[in-house]
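fold the following and give me the result.
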Amino acid sequence: MRVFNFSAGPATLPQPVLEQVQRELLDWHGIGSSLIEVSHRGPHFSAVRDEAEARLRQLLAIPDDYAVLFLQGGATLQFAQVAMNLLRGGSADYIVTGAWSQKAYREALRLAPALGGKVRLAGSTEESGFTRAPRADELDLDPNASYVHVCTNETIHGVEWLDLDAIAATGVPIVADMSSHLLSRPIDVRQFGLIYAGAQKNVGPAGVTIVIVRRDLINDPWVGTPSVMQYAAQDANQSMLNTPPTFAIYVANLVFAWLEAQGGVAAIETVNRRKAEKLYAAIDALPLYENRVEVPWRSRMNVPFRLRDESLNERFLHESDAAGLKYLKGHKMVGGMRASIYNAMPEEGVDALVAFLHDFAARHTA
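Take a look at the predicted model:
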């Protein structure tokens, strides 16, 4: 029996995709072996890789002058890789809205002296407990920066930030970590110079990292950048400068096909909005729970919440687990609970969680 998996990542995958992987694992399309046992340079995997790129381009309307790369190392490697490819001895702005953008900022700050560049903190909401994104008048943006880095959805703190017009107005290329909400709603790719995302939220299993980057930005990496970390080199070799994560790319292609079958990104956004509205409505209506993120910046993908009576935390987790609502414990940095409701989380899973919230509150509210 499948449970409702609210893990933040690696996260739940669409059941039809898992069933197809199961069917094809021993014999992919009649070749007598799985796809993950054949050469990454052979015709079978090459066709899948090309299909995955074509599908992703279609789903996000990615322009032709942007490279689509399937890399490794997770979003965490991108914290260094972005700076090594784009800083070019200049200055970069970082805006910190939670744990992941803070990690990206600290990594770039550590590397900047070796790269001959400078990294600036252009805005932060740490003082407010990372409960919102910064307002335009709180930003200190350098119009001459090489790029400005943001995390558009903070998986741990549950802050989603989409109105980047104040940043875009500077004309500086925006680099966005979209790991936990890529493909959950339409985006204008042209607003960004570079987008990166670990796959293990909405794209597929852990192991592949999506990078979408404007090609005119990647021709002058820092001289010490290893070739495998140079975006231009990976683009020239179709992400196969080294052996790519073939299984993760194969499954990602199936997820893209599943998303097409749902009606595409606009259609899945409608479902995601409805799921999030149901969950936040329950949290707000029941005095036992609270979500501390300011309403305009509440994430549709990652919903952290707390029990006002924290002595009930372990009982809540035990009972929800027994009810088939798995992995609701919050990140150790913030505590409490967290429900990650990515594309593959069926609406009935959110309905089941909402029903449990009401039932638990009825039994434990004085």
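
alpha carbons only for contacts and neighbour counts from here, please
OK.

mind listing the strands for the stretch 151-300 of the chain?
Taking DSSP state E, counting those that start in this stretch, the strands of the stretch 151-300 of the chain run over residues 153-154, 159-160, 174-177, 194-198, 209-214, 289-290.

dump the ones you listed to a markdown table, plus distance to residue 114 and mean neighbour count.
Converted to a markdown table, the strands of the stretch 151-300 of the chain look like this (distance: least, CA to CA, whole Å; neighbours: other CA atoms under 10 Å):
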| stretch | distance to residue 114 | mean neighbour count |
| --- | --- | --- |
| strand 153-154 | 28 | 28 |
| strand 159-160 | 32 | 27 |
| strand 174-177 | 21 | 23 |
| strand 194-198 | 22 | 26 |
| strand 209-214 | 24 | 24 |
| strand 289-290 | 44 | 19 |
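
now show me the structure for the sequence below, then we'll compare the two:
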Amino acid sequence: MKKHNYSAGPCILPQEVFEKSAEAILNFNNSGLSILEISHRSKDFVAVMEEARALVLDLLGLTGKGYQALFLHGGASLEFLMTPYNLMTKAGKAAYLETGTWAVGAIKEAKAFGETVVVASSKADNFSHIPKQYTIPADADYFHCTSNNTIFGTQMKSFPETEIPMVCDMSSDIFSRVIDFSKFDLIYAGAQKNMGPAGVTLVVVKESVLGKTGRTIPNMLNLQQHIEKESMYNTPPVFAVYASLLTLQWLKNLGGIPAIEKINNAKAELLYAEIDRNPYFKGTAAKEDRSVMNATFLLEDESHTAIFDEMWKAAGISGLNGHRSVGGYRASMYNALPLESVQVLVDVMRDFETKISS
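Predicted coordinates for the structure are as follows:
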């Protein structure tokens, strides 16, 4: 039976990425060696790294605009502290928008480096919406936001105008929609949400914002050091970078971000229409802030949980349970999830309605 993978991360990737990755594990570039065993300094892998870094900037529309793309270790969570290390001055401060669990984590790390101002928060409402009215201090060293919140199913539909550097954690919606990425001075994203396997983190940074903190930064946490060493200051996660390159190539061949945005919107519209129509389900996020990537919803009557769970599992659906901290259901519709899989879930929800109503 075909599986329909709604996992929030590590998540679904294009089938051709699995196939090409599998081939490379056995024999990479007809070298007789596996991608798992080649030297990261070999000509073949250096070419992979160079193409991946260039393709990131190409897809984001940032080529030739003073940005560098890096593939690093540590997950997006390490960027929680690398961001203030590289951008917050010794006597300065940073401004943060608190919209979910990952924003809370980023704020906690920033506080260890200096004054950290939370300009707005939706915590009191269980992060069910994105704050709209807030003021960003003009004297802050940077402003940090999280574009999409996987746990609570909210997404920023627009971004503030500010003269200070803007940082964004785009772990769960990067490459999914058209944005003016030049608005941001630093973008980071764990690959395992929408770009590749777990084990590598993408960082895109405008070089002009670096080197101004007055801090002594450990080399492994210094973005300038990683730029100087062309994203290979230490041994990179070779396989994860390669699989990410394959995913980026797939996206480029599909038509890039404008093409995938249309597909993603169609998937989200199909599922949210059913959530709103079906009397046995209810969404958890404010409608104007609903995430295109992660749809969160509940049963109106939790006594029907066992029945619904049995039905979606029987249909080959996987990973639909909500995050352990909030419960309910979460349908993660990342780039590689086909519209067909969303239709299967919608059909199950309709069959469930018929079953309960009869």
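
could you tell me the TM-score of the two chains?
The TM-score (TM-score structural alignment, normalised by the length of the second structure) is 0.96; 356 aligned residues with a CA RMSD of 1.3 Å.

picking up where we left off before, which stretch among the strands of the stretch 151-300 of the first structure comes nearest residue 92 of the first structure?
Nearest of those to residue 92 of the first structure, taken as CA to CA: strand 174-177 at 10.2 Å.

how much space between the corresponding residue of the first structure for residue 245 of the second structure and residue 282 of the first structure?
For residue 245 of the second structure, the aligned residue in the first structure is residue 253 (criterion: TM-score structural alignment). In this view, residue 253 of the first structure and residue 282 of the first structure are 35 Å apart by CA to CA, to the nearest Å.

what about these two, which has more around it?
More neighbours surround residue 253 than the other of residue 253 of the first structure and residue 282, with 24 against 17 (other CA atoms under 10 Å).

excluding sequence neighbours, find me the nearest residue to that one.
Leaving aside its sequence neighbours, residue 253 of the first structure sits nearest to residue 52 (CA to CA, 6 or more residues apart in numbering; 4.6 Å).

that older thread, can I get the strands of the stretch 151-300 of the first structure in JSON lines with distance to residue 223 of the first structure?
Converted to JSON lines, those look like this (distance: least, CA to CA, whole Å):
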{"stretch": "strand 153-154", "distance to residue 223 of the first structure": "32"}
{"stretch": "strand 159-160", "distance to residue 223 of the first structure": "35"}
{"stretch": "strand 174-177", "distance to residue 223 of the first structure": "21"}
{"stretch": "strand 194-198", "distance to residue 223 of the first structure": "20"}
{"stretch": "strand 209-214", "distance to residue 223 of the first structure": "19"}
{"stretch": "strand 289-290", "distance to residue 223 of the first structure": "49"}
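
let me know which of those strands is the nearest to residue 359 of the first structure.
Of the strands of the stretch 151-300 of the first structure, nearest to residue 359 of the first structure by CA to CA is strand 289-290, at 12.6 Å.

which ones are touching residue 158 of the first structure?
131, 293, 298-299, 301-304 (CA atoms under 8 Å, 6 or more residues apart in numbering).

want to throw the residues you listed into CSV with distance to residue 86 of the first structure?
Formatted as CSV, the contacts of residue 158 of the first structure follow (distance: CA to CA, whole Å):
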residue, distance to residue 86 of the first structure
131, 30
293, 32
298, 30
299, 29
301, 29
302, 30
303, 33
304, 33
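
residue 63 of the first structure: which of those residues is nearest?
Distance ranking of these against residue 63 of the first structure, using CA to CA, places residue 301 first at 25.9 Å.

what is the burial count for the counterpart of that closest one in the second structure?
Matched to the second structure by TM-score structural alignment, residue 301 of the first structure sits across from residue 293. Using other CA under 10 Å, residue 293 of the second structure has 28 other residues around it.

same check, this time on residue 286 of the first structure
By other CA under 10 Å, neighbour count at residue 286 of the first structure equals 14.

that one and residue 361 touch, don't they?
Yes: Residue 286 of the first structure lies in contact with residue 361 (CA atoms under 8 Å); the separation is 7.1 Å.

where do the helices sit along the stretch 201-350 of the first structure?
231-236, 246-261, 265-285, 313-322, 347-364 (DSSP state H, counting those that start in this stretch).

dump those helices to CSV, plus distance to residue 220 of the first structure.
Shown next, in CSV, are the helices of the stretch 201-350 of the first structure (distance: least, CA to CA, whole Å):
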stretch, distance to residue 220 of the first structure
helix 231-236, 9
helix 246-261, 28
helix 265-285, 33
helix 313-322, 50
helix 347-364, 46
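
quick one: closest of these to residue 94 of the first structure.
Of all the helices of the stretch 201-350 of the first structure, helix 231-236 sits nearest to residue 94 of the first structure, with 20.6 Å by CA to CA.

mean shift of that closest one relative to the second structure?
Taken against the second structure, helix 231-236 of the first structure registers an average deviation of 0.4 Å after superposition, with mean CA distance after the TM-score superposition for the first structure.

that helix packs against which elements?
strand 66-71 (3 or more CA pairs under 8 Å, 6 or more residues apart in numbering; DSSP states H and E).

what's the distance between the strand it packs on and the middle of its chain?
Strand 66-71 of the first structure has its C-alpha centroid displaced from the chain centroid by 15 Å (CA atoms, centre = their mean, to the nearest Å).

other SSEs contacting that strand?
strand 209-214, helix 231-236.

onto which residues of the second structure does the last one map?
Correspondence between helix 231-236 of the first structure and the second structure is established over residues 223-228, with TM-score structural alignment as the criterion.

any idea how far the equivalent of residue 218 of the first structure over in the second structure lies from residue 101 of the second structure?
Using TM-score structural alignment as the criterion, residue 218 of the first structure maps onto residue 210 of the second structure. Computed as CA to CA, the residue 210 of the second structure to residue 101 of the second structure distance reads 27 Å.

ok, residue 221 of the second structure next?
Residue 221 of the second structure is 23 Å from residue 101 of the second structure, by CA to CA.

do residue 296 of the second structure as well
Taking CA to CA, one finds residue 296 of the second structure at 15 Å from residue 101 of the second structure.

what of residue 178 of the second structure?
25 Å.

which parts of the stretch 51-200 of the second structure are helices?
All helices of the stretch 51-200 of the second structure, identified by DSSP H, counting those that start in this stretch, fall at 75-87, 101-111.

list the contacts for the residue lying closest to residue 33 of the first structure once chain neighbours are set aside?
Leaving out its chain neighbours, the residue that sits closest to residue 33 of the first structure by CA to CA, 6+ apart is residue 27, at 4.5 Å. Counting by CA under 8 Å, 6+ apart, residue 27 of the first structure touches 33-35.
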